[in-house]
Each structure stands twice: as C-alpha cells, then as structure tokens.
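Asker: structural data only, the sequence is not supplied:
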C-alpha cells in the first residue's frame, strides 16, 4: 500500500494508473485463489507486469533535464543515511569540526565496504521538516566542510580510501555562513582534496549544486546516479539571473547541460550508475546494491595505484576539463584540448 503522502511526479501519472490496476488485479487473484480457475487472471497479471516494466523504461529513458531535476529531488529518493544503513558495515559516525560545531548537513564516519575500511563523507537533506531544518535542507555551513576536511586528513594519515556522496542544492547562502568563511573553506577543501594522498571516490546521489557539491567532490573517480544533475547553479537560480524569474527553470535546465549523460559526454563524469526502473525512489535496496558494487570496484582499483601516480592522475583529470584556445592574432590556428566547457 502506497503512502498517501508519497510524492507523485506529473509525468509518472501513467505509471501510477497501471500500478493501481495491477494492485487491484492482484487483490482479486488472492481473493479467488482456491475458489476456481484463476489462470486467466494470473496471465493478465503477468502481462500487465511486463507492460508496466516497459512503460517505466520508456518514460525514464526519455526524461528531459527538468524532469531529471524533479526525480533527483524526489521526497522518497534514498538519502545519505539510507545508503549508510544499506551499504556500509560497522559504521561509526564522527562529529564536529573542532571550531564551531557539528553541522548535520554533512555526515562523516568510518565504515566497511565488505572487507575494505573507508572514510565516508556525505550530504544529508533530512526526511521530515524537523530533520530538514536541522540539516538546512542539505546546504552545509563552513563547519560542515571543515568537518569533512578534518576527516579526510585523518583518512590520509591512516591510509583509508575516501567515499563521498554529493546531494545538495548548494552551500548554505546565509550571512552567518559568509561571516564564518564559507567561500574560504570550500576553496581550501578544493585545494586539499586535489592533493590528499589517498584514493577518493565521489558519487552524485541526488542534486549536485555549485560549490556546495564541489566542496566534497574532488576525487579520482566521479560517478553519478542515472537520474541526477551536477551543475554550477540550480536551474531556478540560473533562470532568475538570465530570465528574471524562477518559472523559467525548465528552460534553464535544458541550457545548463547538467544531466549524467551530458556530463559523461563532456568527460567530467567517469561512469553513470544505473537506477532501478522508475528511479531510485522506487527500490532503495536495488540501487544500494548497484551503488555498493560500483564503490567496491572503484576503491579496489584505486588502492593498487602508487600514491605519486594517483596524485598525478588526479591532477591531469582536472586539468583536462574544459576548453581553452591558444594562439595569437595572425599566428597558428588555435589549439583545443578536445573537451567541452565544464559546467562545474
């Protein structure tokens, strides 16, 4: 039975209609079992299940950018703490930045991926109003990024790989955050993550917005769940700047080229992690299993790379992002590095 509070996206209406029909037929089948021939109903149920799977595949393989944003923000989509429960063993949460406090928008801790001990860092949005308020809707303050940096230094000291989950519309934009050095600490994180001598695997699990995402997003591997976005700005923010109104967000989403397929083509993302039919919000266990396999594969590959080579590769990875031109007026033809402009 679905919760009456479940979020339903407009383009999913045909899916919900077919699921309702399927539920009714399954209830009828259960009621009539043992009381007569139910083979006809059983065959109809099997056919309807096949049609439902095909419908989900058709709809979700043709999402436009704005629909992708809606899926990435789905209220039932698994968040960082859900994945911690489903993926990691013996997780020990670590708190505080040793300066201001413990920002609940950033979760850090030690855990096991099967037999591999890792340092985990991730954004947390919260499930209900109280949690979302405490987590600032996933928008971290400077103390959150400072907490993350301290734990990354700890990981490097003890030779632990780092796993980072990105899910934020952006860093907290309030005056209090600016007064405590929001821009400076994010810049420091970018610099230090580029040089930390231990493997780093980052995954966008929902929203990947601006510097708030990049503050824990520099690494050796970058994955994105299939129906997520990673961008220099939210579509609403972009629309407000360019067209003076957030109602133009769908147009901005199309212009930003920030979906997983776009970024894989640009060479910014290393791999797209496929989601269950109909999105991660429909099957938390399946997406957690798929994501765990991705993390294990990436971490085990990186563990075997010598540290100097690991850091050289990381440096080259980010140097190759973007397009640049070289040349002077009347001189040789401009040279390109062969990549599209970076959206992050």
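Answerer: Received, thanks. What you see is a predicted model; the values in this text were computed from it and never measured.

Asker: going forward, measure contacts between C-alpha atoms and count neighbours the same way
Answerer: Noted.

Asker: where along the chain do the helices fall?
Answerer: 13-32, 39-60, 65-72, 80-87, 129-134, 142-157, 175-179, 182-193, 210-214, 235-243, 249-256, 260-266, 284-303, 307-319 (DSSP state H).

Asker: for the third one, packing partners?
Answerer: Where contact means 3 or more Cα pairs under 8 Å, 6 or more residues apart in numbering; DSSP states H and E, helix 65-72 is packed against strand 200-209, strand 229-231, helix 249-256.

Asker: what's it in contact with?
Answerer: Helix 65-72 is contacted by residues 9, 77, 205-207, 227-229, 249-250, 253-254, 257-259, 279 when judged by Cα atoms under 8 Å, 6 or more residues apart in numbering.

Asker: got it, and the fifth one?
Answerer: Outside helix 129-134, the residues that touch it by Cα under 8 Å, 6+ apart are 104, 105, 125, 126, 138.

Asker: let's see 10 Å
Answerer: For helix 129-134, the surrounding residues in contact (Cα atoms under 10 Å, 6 or more residues apart in numbering) are 103-105, 124-128, 135-139.

Asker: second structure for comparison follows:
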C-alpha cells in the first residue's frame, strides 16, 4: 500500500475498499472481480482528475513524497557497470552526495546526485540529502575527472538545499557551492542535469548548471522552500501555500520561463506510484538530449552553457 498524501484521501479510500474486497475473496468463494474492476477504473479516473489539476503546493507534497525515486535509484536503474567513488580528497566523504563512473546506453559517463535515502536510518545518515562542503567538493572532483577523460556528466538532484549548520559554514559551504557551480560552467563535456524531486536553492544549482536541465513532471525547483519564503515575507509558515504559488517553482512554470529545457512525464499518480516507468521515461529523455550534445566541440559546449545561464532572467 502506498503512503497517501492529504489530497489523495478519496483515492486512498477507494484503494482501501479494493483491498478489503480482495481479502474477502481470498477467504471464501465470493466472486468480486467485477466489483474490483469497477473500483479500479474509478481509482484511475480519480487519479487522472486529481493529478491534472495539482496546485503548486500539492506539487511540493508530491515532490517530497518519501517513496519517490531518488538519485541512487536513478543510478541503479539507468547506469550499468556503476563504480561509486568517494571522498573529496581533503576532509571526508559526504553520504548526501553519491557519484561515480558507469555506462549509460553503452556510453561511459560520470554520474553525480544528491541522495535523501529510502529508510529513516539511511535518511539520517545521508542528512536528508542536504550536503556539506565536502559533498560539493566531491562533486567538483568528479566533474573535473569527467572533463579530463572526456566523459559526459549526468546529475540527479533531489535536495531541500545545502546543509545550513555551523560546521558546514565553518568549512566553507558558500565557497564549495560556488566552486561547484563554477566547475559545472567550466567543463568541456556535455552536462545533463535532472531535478527528480526537490531542487532547493544553491544546493541544487551546484549540480544543475548544465547544457540541458530536465525536470520530472511533478518536481519543484526554487531559490528557497515555500516555508522559508513564507517565514521571511509573512513571518509565518502558514503562508507556505501562497509562497509556493508566487515562487513559480513547478516544472511547468519553469519551462515557460526558460529556466529548464524539458519536462519528463510521470506515470499517472506520480513517480512514487510507479518508479520504474518514470525512470525509463527519464532515461529516454536523457539519451535523446545526450545524443544532441555528444561529439560537439568542448569550447562550444562550455560557451553555450554559460550563455544559457547568463540569459535567464534577462529583460527583453
């Protein structure tokens, strides 16, 4: 049984009835296949109706769903012969950033991602995907490795933002993020970034300044969380829904604004309901975009990437 979000209560009630009927059927000779089929059709209609008109705040909830596929799931599904690499060669290894080398559709690549973790224990170990400076320095090391060996870079972003703790600030959090962004913009190989769930602030941009930036259909990407925005503007987290609307943080808004380059459609009901088809669709989108970039001159790729980000927000 899936973990249901608040606005999915009607769907949860219907699926609960289906489970009850299946349980009754297994206990006796009752033939309830027809009734189950009707309820399943009703669930599909309800899902379609609900997910076609999600509000920005509801999309925030979907993007944060704990069962949504994270970076490691994307790597495991899409990358063959994956070899993880660890450490920043200076201080430590940050479990919030995963990365290594592998093959995508037969092509050698470097992959990097922010990883939230799947279980409570793992989420704590990975600091809920909020990286410290050593994580961003590891990402930078991997990007430089890719540049040296002419390997395309694929990044998978799902983070509320960089870790704001005192220890992180003491070790140069802002500098580490800035250097990671600088490296994204400097490499002479194709860089394709995907926002899987949350793309929060500089902690996300550090891995997402790519030639192509993709977002899953119900992902979000913003300079600040709705709660953070509400606490600054309204002095209260109660206005998070209003902030989500004003921030224009959905994939659909960001595509219109030219901040991202493409949206990857999710299965009905979101990627958390059917992770494998969602990741298959993402793999196809990455393959298509990578095919357009591989073989191009490195200087041209770098110049195009820099121009792309300089143009964002420019007045016409």
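Answerer: Sure, I can see it. Nothing here was measured: the structure is a model prediction, and the numbers come from that model.

Asker: what's the match for residue 159 of the second structure in the first structure?
Answerer: Correspondence of residue 159 of the second structure to the first structure, assessed by TM-score structural alignment: residue 168.

Asker: I'd say that match and residue 232 touch.
Answerer: No - assessed by Cα atoms under 10 Å, residue 168 of the first structure is found out of contact with residue 232, at 11.9 Å.

Asker: list the contacts for the counterpart of residue 213 of the first structure in the second structure?
Answerer: Aligned by TM-score structural alignment, residue 213 of the first structure pairs with residue 204 of the second structure. Contacts here follow Cα under 10 Å, 6+ apart; on that basis residue 204 of the second structure touches 113-114, 130-131, 156-162, 177, 181, 193, 195, 198, 221-223.

Asker: can you find the partner of residue 47 of the second structure in the first structure?
Answerer: Checking TM-score structural alignment: residue 47 of the second structure goes with residue 56.

Asker: what about its match, distance to residue 249 of the first structure?
Answerer: Separation of residue 56 of the first structure from residue 249 of the first structure (Cα to Cα, to the nearest Å): 25 Å.

Asker: comparing the two, which residue is more hemmed in?
Answerer: Using other Cα atoms under 10 Å, the more surrounded residue of residue 56 of the first structure and residue 249 is residue 249, with 20 against 17.

Asker: return the residue of the second structure aligned against the more buried one.
Answerer: The pairwise alignment with the second structure assigns residue 249 of the first structure to residue 240, based on TM-score structural alignment.

Asker: for residue 306 of the second structure, see how far away that match is.
Answerer: Per Cα to Cα, residue 240 of the second structure is found 33 Å from residue 306 of the second structure.

Asker: residue 160 of the second structure too?
Answerer: Going from residue 160 of the second structure to residue 306 of the second structure by Cα to Cα gives 25 Å.

Asker: next: residue 29 of the second structure.
Answerer: Residue 29 of the second structure is 67 Å from residue 306 of the second structure, by Cα to Cα.

Asker: these two: which is more packed in?
Answerer: residue 306 (18 against 8).

Asker: residue 8 of the second structure against residue 49, yeah?
Answerer: No - with contact defined as Cα under 10 Å, residue 8 of the second structure does not count as touching residue 49 (11.1 Å).

Asker: which part of the second structure matches stretch 103-121 of the first structure?
Answerer: In the comparison with the second structure, stretch 103-121 of the first structure aligns to the range 94-112 (TM-score structural alignment).

Asker: gap between the closest residue to residue 95 of the first structure other than its chain neighbours and residue 146 of the first structure?
Answerer: Distances taken as Cα to Cα, 6 or more residues apart in numbering place residue 102 nearest to residue 95 of the first structure, at 5.8 Å, with adjacent residues excluded. Distance of residue 102 of the first structure to residue 146 of the first structure, given as Cα to Cα: 10 Å.
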